[in-house]
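Asks: just coords:
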């Protein structure tokens, strides 16, 4: 087994886990560091799918109790309405009350927020992969996103939704369209959803938590689709490399999620904005002054 390849897998796994849920673009970081490590072949695409899936599983594990409660409550509510309300009052009368139940509304909001990225992703997947997955696009979007975060943080801030359960489907849809912007690498899925949440009235912690929950269906769907598109690249011989990256990403993501939730409860996103801007400028400078020969630039 190639020790250097295992070290690359370890480093990229840690980078993915630490950045997936921070507003700094995990995809952008994987593109940049994958290029620097000269790990950009077809196998690397499959590897990135695996470590992104590990990060999502880390959130599922971290929020397992809350997700399980919502699932069991939703199942109980659904059974009750199916047995009683829908039979006695009919679909049109019972449905509004059904959708107002907290557990049902939670899953309904995730579904509604998931739709914009799902539809637009299917429509533009090939174009985005072909033309936008390169270091210069990433650097530009890192800088632009950082400036946008600074602008949002300077606005008057009056949150009206203090828990995920307070959200309506219209709030979820708005956040969903914000998430769709993150299909451009370097934008940051979590950054787009969190900043969008702040604009639309979510508290900092609520915006961050909804971003984590929304990542579950979004990244699961993206992972399944990427596996389908790259199935021929999977090889049992690559299992050790994938395993190292998977484990590193899983545990790094668990650490990042816990620390991030604690941080955002009482702090702004300004440090992340400046990190994005400085990182993006360094990448552009390295290209302009020919310090680094970027493979895909």
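Replies: Now that the structure is in, tell me what you want to look at. Small disclaimer: the values here were computed from a predicted structure and weren't measured. Residues are numbered from 1 along each chain as shown.
Asks: Please make it C-alpha for all contacts and neighbour counts, starting now.
Replies: Fine.
Asks: Counting neighbours, which bits of the longest helix along the chain end up buried?
Replies: Secondary structure of the chain per DSSP state H: the longest helix is helix 102-131. For helix 102-131, the neighbour count (16 or more other CA atoms under 10 Å) marks 102-118, 121 as buried.
Asks: can you give me how far that helix is from the chain middle?
Replies: Here the centre of helix 102-131 is set off from its chain's centre by 11 Å, with CA atoms, centre = their mean, to the nearest Å.
Asks: What is the following helix or strand past that helix packed up against?
Replies: Sequence-wise, the next helix or strand downstream of helix 102-131 (DSSP states H and E) is helix 135-154. Judged by 3 or more CA pairs under 8 Å, 6 or more residues apart in numbering; DSSP states H and E, the packing partners of helix 135-154 are helix 26-36, helix 189-199, helix 270-288.
Asks: from those, which stretch is densest packed?
Replies: Highest mean neighbour count of the helices and strands packed on helix 135-154: helix 189-199, a mean of 26 (counted as mean count of other CA atoms under 10 Å).
Asks: Check the spacing between the residue sitting furthest away from the middle of the chain and residue 38 real quick.
Replies: Centroid-distance maximum for the chain: residue 88 at 41.6 Å, with CA atoms, centre = their mean. The spacing between residue 88 and residue 38, counted by CA to CA, to the nearest Å, is 64 Å.
Asks: How far does the helix or strand encompassing residue 7 sit from its chain's centre?
Replies: Using DSSP H and E, residue 7 falls within helix 3-19. Here helix 3-19 is found 18 Å from its chain centre; the criterion is CA atoms, centre = their mean.
Asks: Leaving out the residues flanking it, which one is nearest to residue 20?
Replies: Using CA to CA, 6 or more residues apart in numbering and skipping residues adjacent in sequence, the residue nearest residue 20 is residue 26, 4.8 Å away.
Asks: I'd assumed residue 12 was in contact with the one you found.
Replies: No - distance between residue 26 and residue 12: 10.1 Å, which falls outside the contact criterion (CA atoms under 8 Å).
Asks: quick one: contacts for residue 284?
Replies: By CA atoms under 8 Å, 6 or more residues apart in numbering, the residues touching residue 284 are 136, 139-140.
Asks: Presented hereafter is structure B, for comparison with structure A:
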């Protein structure tokens, strides 16, 4: 594989890692960058290119595991967080939170892959997702009742899980949907982001695994280096973006990200019209 093609994988990994946990839609950004500039479909093929965009998210998931390993191990009972007498947030909360998106994702995966990985659908997702984020900041409680993961009930975890289903539409943003939903349900922004990141591990790992298995016959073994570069790039850049975003979201909330999404959508509309 030529060096320039590997550079494309590096760029897409950068885009994935830097945007996966910000409420701006990493999949949407990868589609935009790829369709407007990189054109990986020309040598990967449509099916393989879409699979690549999903599979390299595993790099970002690995970054979550590295950054939040203590909390993840505590959820499954393999680690006790220092100074914490009880851990009410457990594996049950995560399972309840991922079931809705997991079910809808399996049911509509083929339709999404074949019809929604386009610039037009991304623009729609960017705009509607931005509106939801502004609504969350404006109408969410001024003094959130839930300020830690251990205060999240199973009922709220399930409701956030249903809201997460919106993110199956490329451009909507998984973190944007779930953080907004969490805020509207009484979580503060930091806790909503923590819950979002933890739910992302099984959801994205499952989605990536299923997509990889279903499209394995479309993947040329000569392209494995392309996948590897994208994966490693996404992992490295996600390590930086996770810690930065968790600090940023507590300070600036969601609205600045919503404004960015609306500006980006406006630019894309101009490009599509022309």
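Replies: That came through fine. Only a predicted model underlies this, so the values are computations on that prediction, with no experimental measurement involved.
Asks: quick one: TM-score?
Replies: The pair, once superposed, lands on a TM-score of 0.91 when counted by TM-score structural alignment, normalised by the length of structure 2; 263 aligned residues with a CA RMSD of 1.7 Å.
Asks: quick revisit: so what's the residue nearest to residue 20 of structure 1 up against?
Replies: Contacts for residue 26 of structure 1 were tallied using CA under 8 Å, 6+ apart; they are 15-16, 19-20, 186, 188.
Asks: Map it onto structure 2.
Replies: Applying TM-score structural alignment, one finds that residue 26 of structure 1 aligns to residue 26 in structure 2.
Asks: now residue 285 of structure 1
Replies: Counting by TM-score structural alignment, residue 285 of structure 1 corresponds to residue 270 in structure 2.
Asks: ok, now how distant is that match from residue 71 of structure 2?
Replies: Distance of residue 270 of structure 2 to residue 71 of structure 2, given as CA to CA: 44 Å.
Asks: And for residue 121 of structure 2?
Replies: Computed with CA to CA, the distance linking residue 121 of structure 2 and residue 71 of structure 2 is 35 Å.
Asks: Looking at those two, which is more packed in?
Replies: The neighbour comparison of residue 121 of structure 2 against residue 71 (other CA atoms under 10 Å) goes to residue 71, with 21 against 16.
Asks: After alignment, which residue of structure 1 pairs with the more buried one?
Replies: With TM-score structural alignment as the criterion, residue 71 of structure 2 lines up with residue 66 in structure 1.
Asks: Make sure that match is indeed in a helix.
Replies: Yes - the assignment for residue 66 of structure 1 is a helix, going by DSSP: H, G, I helix; E, B strand; the rest coil.
Asks: Kindly provide the distance from the aligned partner of residue 93 of structure 2 in structure 1 to residue 63 of structure 1.
Replies: Aligning on TM-score structural alignment places residue 93 of structure 2 opposite residue 109 in structure 1. With the distance defined as CA to CA, residue 109 of structure 1 ends up 17 Å from residue 63 of structure 1.
Asks: One more: residue 130 of structure 1?
Replies: Distance of residue 130 of structure 1 to residue 63 of structure 1, computed by CA to CA: 35 Å.
Asks: just residue 7 of structure 1 next, same as before
Replies: For residue 7 of structure 1, the distance to residue 63 of structure 1 - CA to CA - is 30 Å.
Asks: Same question for residue 174 of structure 1.
Replies: Counting by CA to CA - residue 174 of structure 1 and residue 63 of structure 1 are separated by 24 Å.
Asks: okay, these two: which has more neighbours?
Replies: Set residue 174 of structure 1 next to residue 63 and count neighbours by other CA under 10 Å: residue 174 wins out with 18 against 14.
Asks: so what's that one up against?
Replies: Counting by CA under 8 Å, 6+ apart, residue 174 of structure 1 has contacts 113, 196, 200.
Asks: Please confirm that it is located within a helix.
Replies: Yes - under three-state DSSP, residue 174 of structure 1 sits within a helix.
Asks: how about it, what's its match in structure 2?
Replies: Matched by TM-score structural alignment, residue 174 of structure 1 corresponds to residue 159 in structure 2.
Asks: ok, now residue 199 of structure 1?
Replies: Counting by TM-score structural alignment, the partner of residue 199 of structure 1 is residue 184.
Asks: Assess the claim that its match and residue 143 are in contact.
Replies: No - assessed by CA under 8 Å, residue 184 of structure 2 is found out of contact with residue 143, at 11.5 Å.
Asks: mean shift between the top helix by length along structure 2 and structure 1?
Replies: In structure 2, assigned by DSSP H, the helix with the most residues is helix 224-252. Here helix 224-252 of structure 2, set against structure 1 after superposition, deviates by a mean of 1.1 Å using mean CA distance after the TM-score superposition for structure 1.
Asks: repeat for stretch 258-267 of structure 2
Replies: Here the mean offset of stretch 258-267 of structure 2 against structure 1 after fitting is 0.6 Å, by mean CA distance after the TM-score superposition for structure 1.
Asks: what's in contact with that stretch?
Replies: Contacts for stretch 258-267 of structure 2 (CA under 8 Å, 6+ apart): 24, 123-124, 126-127, 129-131, 133-134.
Asks: between the residues you listed, which is closest to residue 226 of structure 2?
Replies: Nearest to residue 226 of structure 2 among the contacts of stretch 258-267 of structure 2 is residue 24, at 24.7 Å by CA to CA.
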